[in-house]
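Asks: Below are the sequence and a predicted model for it; my questions follow.
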Amino acid sequence: MRLSPLPAEFEAAAPVLRRLNDAGYEAYFVGGAVRDALLHDRIHDVDIATSAYPAEVKALFKRTVDTGIQHGTVTVLQPQGQYEVTTFRTESTYQDYRRPDHVTFVRSLREDLQRRDFTVNALAMDHTGQITDLFDGLGDLQRHLLRAVGKPEERFHEDALRMMRAVRFQSQLSFTIEPATEAAIRHHHQLLEKIAVERINMEFVKMMAAQDRASGLKTFIDTQLYAACPGLAGQQTALTSMLADVPHRLAESGSVWLRLVFALGLAENAVGPFLRAWKTTNTERRQAARLLPVLAKIQAGTAGAWDLYQAGPEFDSVLLPVAAQLGIAVDQWQERYAALPIHQAHDLAVDGRTVMQAAPALRGPALGQAMTAMTQAVVAGQAANTPAALLAYIQKTQQTKDGQSL
């Protein structure tokens, strides 16, 4: 089969392949970019595999970077872009289910492709668009099937993360996992515990953010992969509840984590420790803890103006997509949020310095309390967001407090 015309991403990188070919080496586009081009999906990174050894690649190009030279990868810098060029290789035994003890550079394309994870990712394409398919990856693309290259048990023992990649691809591509491959995941799911949480985190987020996330999530549950993930052992019922979500894509990783902690029914103070175990970012942890109680009130229909304000700028981008998945009519909440007089602290018409000039007695914690009181008054519609109105409000409040203290 020949892919014609070549997508622009491959045309731009074709000079690298031709330079390698002209020097007597084999060179091919490989991996997900070839798969996505054949599926007419968006093409991401274009990777190149070659029979040239790293030193031979470096000798052919003026500008290179030793990206992963020990594993055969050299980045070639070209005017039109930069491309990772990796030498054909075989890999030894995997003692930790994550990385090979050592790699061996080879001149054989077959030996290189047979170590890859799934047949649809084991396709190679030359600079003319000619496809080399040694494991019926083209047939599996037509069948919308994810099948391990060779024996699935061997592939998953080499790198147990491939099991998470399977459910992630299932969600992203809307493919079915071939029965023997799925059975191997179910049988070896506990090997996922050997994998760094950061790597599992990335695949989980991609799975949950994909258009067909329900299919991947169902396999994630059915094969018990979830039991090898931080804090999810024994949470099958909570995870299964997410299968009933309304189809609505989550574009932000923060939405993925908010949806998960909501499904698990975590208390606000339990969110941080749970997400820390998942190696999420500080921003993601803060977002989830702040948005969780607001989401609960929105679902109950009891969220007030102050609740919406406390959600912050992530209300639209992070919280509402999760609410939409839960089947909540989000338009009215979006309108209510948009109608708030202010949305962030810096929207307030006065700052701390201005308030201290008007009320010199306000310092330290008292000043912070005064700023919060003014913010709440504006959000509730009890004070206009103008310097005059806010200063009058705080002076009246102070007079009331002084009178009460007497």
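Replies: That came through, no problem.
Asks: Going by C-alpha atoms from here, please, whenever you check contacts or count neighbours.
Replies: Fine.
Asks: So for stretch 197-216, what gets flagged as buried?
Replies: 197, 200-201, 203-216 (16 or more other CA atoms under 10 Å).
Asks: same thing with stretch 234-242?
Replies: 238-240, 242.
Asks: now these as JSON lines including distance to residue 251?
Replies: Listed next are these as JSON lines, based on distance: CA to CA, whole Å:
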{"residue": "238", "distance to residue 251": "22"}
{"residue": "239", "distance to residue 251": "20"}
{"residue": "240", "distance to residue 251": "21"}
{"residue": "242", "distance to residue 251": "17"}
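Asks: what about versus this one:
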Amino acid sequence: MTNVISGALDVVRRLEEAGYEAVLVGGIVRDLLCGFPPADADIASNIPLADAVPLFPAGRLLGPEGMKVLLLPLEQGHCEVFSYSGGSLKDDLSRRDFTVNALALRRTGEVVGSRRSLADVASRVLRFNGPARERLAEDPLRALRLARFAAVLPGFVPVSETAAACRKARPSLQKCAPERVGREIRLGLEGNPRIFLEMVRECGLLDFIFPGMPSREFDFSRLCRILDGLAQEGADIEVRAAALFSLPWGGSSRADDGSSAAEAALTAWKWPDRAALEAAELVRQRRLPLGSPEPERMAALFEARGTHFMDSLFLLSRQFCVGEPHFRRWSENRALYVSMAARALREDVLPTGGEIMNRFSLAPGPFLGKLLAALKLRRLHPGFASKEEAFSFIETLLRNPSSPYLPCRTDK
């Protein structure tokens, strides 16, 4: 916390020394008053951002015209500098989304803001800063941000009329950039995903953001319980996202496992490609740990995706266990995977490419690569007790080049 605050206040000092007014604003002030550790900082100033650029050579000017910010790296985290909305600090605070964000902190230590804002911080209350219709007309994404704040700010609860105002206003998120929508969804899921989904529904946004999501109370409650369980176990954001698409959605066919919908949605929200692909693959493979053990398929998936993916897969699938048979199969498959993970560390039983070439008079090339891949796969299941046993396996492959181990297949 000290590094973020000291770095941000140093930026404020440099702006003041250049003859401008500058203050910390918004979330960082709210978090300091609540005792939450701030990760980054927002700074508002009456400086034109074009004049701020020469003061901070390490900064980057980002955003479209009229919404530009100057992004500055700090020793830990970062801060964003922007010009006052409306031209003054008073105007800027009056246009902020929620009362708890309509606060500023001067370098002198003075907190600037209304009594209502300070009271709402103390009471952990979320309400629009002024008429809800005006705030939502300025930025419809604020309805989704309400759900995100409820999910990530410990103890904060929207007042009843706030969600009701969102439902009544029916803000159109189609006007919002997809990456902004995707960012709010990601942050909401990283917080308390159950609260996030419940608030999204309460604000009347569920069908727009997640069209076709199970809306029957039983299915929706089950999905919330699954996400709650994943959050309690510290699941990565890709696992939480995969859970969203792992129950049948409206309009989906039996052949649709949800993976294509997951990839399409996350890509549309401008999530990183790696996150979208991993979430989609988790959806596609989620039933594997709940079925009868398939060692070859498990080994191929492990070899292709690695330990982190497999741990994520078992974390996801466990939340879908229903009854004793599911838990038993999950346990059997988990034991099988743990055995493979231990064997994967046995480098001593694997011959090198040079040793294989010398032993069997083989030349380098694609076939040698297939042999090495087959060895790695066979090492996982049933495993090798020694390097000589691995050589014996190669002899078997050379006698039977049509073996399923050549080439290594991961598409079962």
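Replies: Yep, it's here. Being a predicted model, the structure only gives us computed values, none of them experimental.
Asks: quick revisit: show me which of the buried residues of stretch 234-242 of the first structure is closest to residue 190 of the first structure.
Replies: Comparing those against residue 190 of the first structure with CA to CA picks out residue 239 as the nearest, at 18.0 Å.
Asks: so the closest one touches residue 263, yeah?
Replies: Yes - between residue 239 of the first structure and residue 263 a contact is recorded at 6.8 Å, counting by CA atoms under 8 Å.
Asks: Please give me every residue in contact with residue 182 of the first structure.
Replies: By CA atoms under 8 Å, 6 or more residues apart in numbering, residue 182 of the first structure lies in contact with residue 223.
Asks: Just tell me what it corresponds to in the second structure.
Replies: Here residue 182 of the first structure is matched to residue 163 in the second structure, going by TM-score structural alignment.
Asks: For residue 30 of the second structure, see how far away that match is.
Replies: 21 Å (CA to CA, to the nearest Å).
Asks: Next: residue 386 of the second structure.
Replies: Counting by CA to CA, the gap from residue 386 of the second structure to residue 30 of the second structure is 61 Å.
Asks: for the second structure, what spans make up the strands?
Replies: 22-25, 41-45, 60-62, 69-73, 78-83, 104-105, 111-112, 125-126, 157-158 (DSSP state E).
Asks: The fifth one vs the first structure, mean deviation?
Replies: Compared with the first structure after fitting, strand 78-83 of the second structure has a mean deviation of 3.2 Å; criterion: mean CA distance after the TM-score superposition for the first structure.
Asks: Which strands and helices lie in contact with that strand?
Replies: Strand 78-83 of the second structure sits against strand 41-45, helix 49-52, strand 69-73, with contacts defined as 3 or more CA pairs under 8 Å, 6 or more residues apart in numbering; DSSP states H and E.
Asks: how does it look with 7 Å?
Replies: With contacts defined as 3 or more CA pairs under 7 Å, 6 or more residues apart in numbering; DSSP states H and E, strand 78-83 of the second structure has these neighbours: strand 41-45, strand 69-73.
Asks: so can I have JSON lines of these showing distance to residue 227 of the second structure and mean neighbour count?
Replies: Formatted as JSON lines, those follow (distance: least, CA to CA, whole Å; neighbours: other CA atoms under 10 Å):
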{"stretch": "strand 41-45", "distance to residue 227 of the second structure": "30", "mean neighbour count": "23"}
{"stretch": "strand 69-73", "distance to residue 227 of the second structure": "33", "mean neighbour count": "20"}
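Asks: what about residue 104 of the first structure, neighbour count?
Replies: Other residues lying near residue 104 of the first structure total 13 when counted by other CA atoms under 10 Å.
Asks: Over to residue 346 of the first structure?
Replies: Neighbour tally, residue 346 of the first structure, other CA under 10 Å: 9.
Asks: Which parts of the stretch 101-250 of the first structure are helices?
Replies: Per DSSP state H, counting those that start in this stretch, the stretch 101-250 of the first structure carries helices over the ranges 109-113, 137-143, 152-158, 161-173, 179-188, 197-209, 213-222, 236-241.
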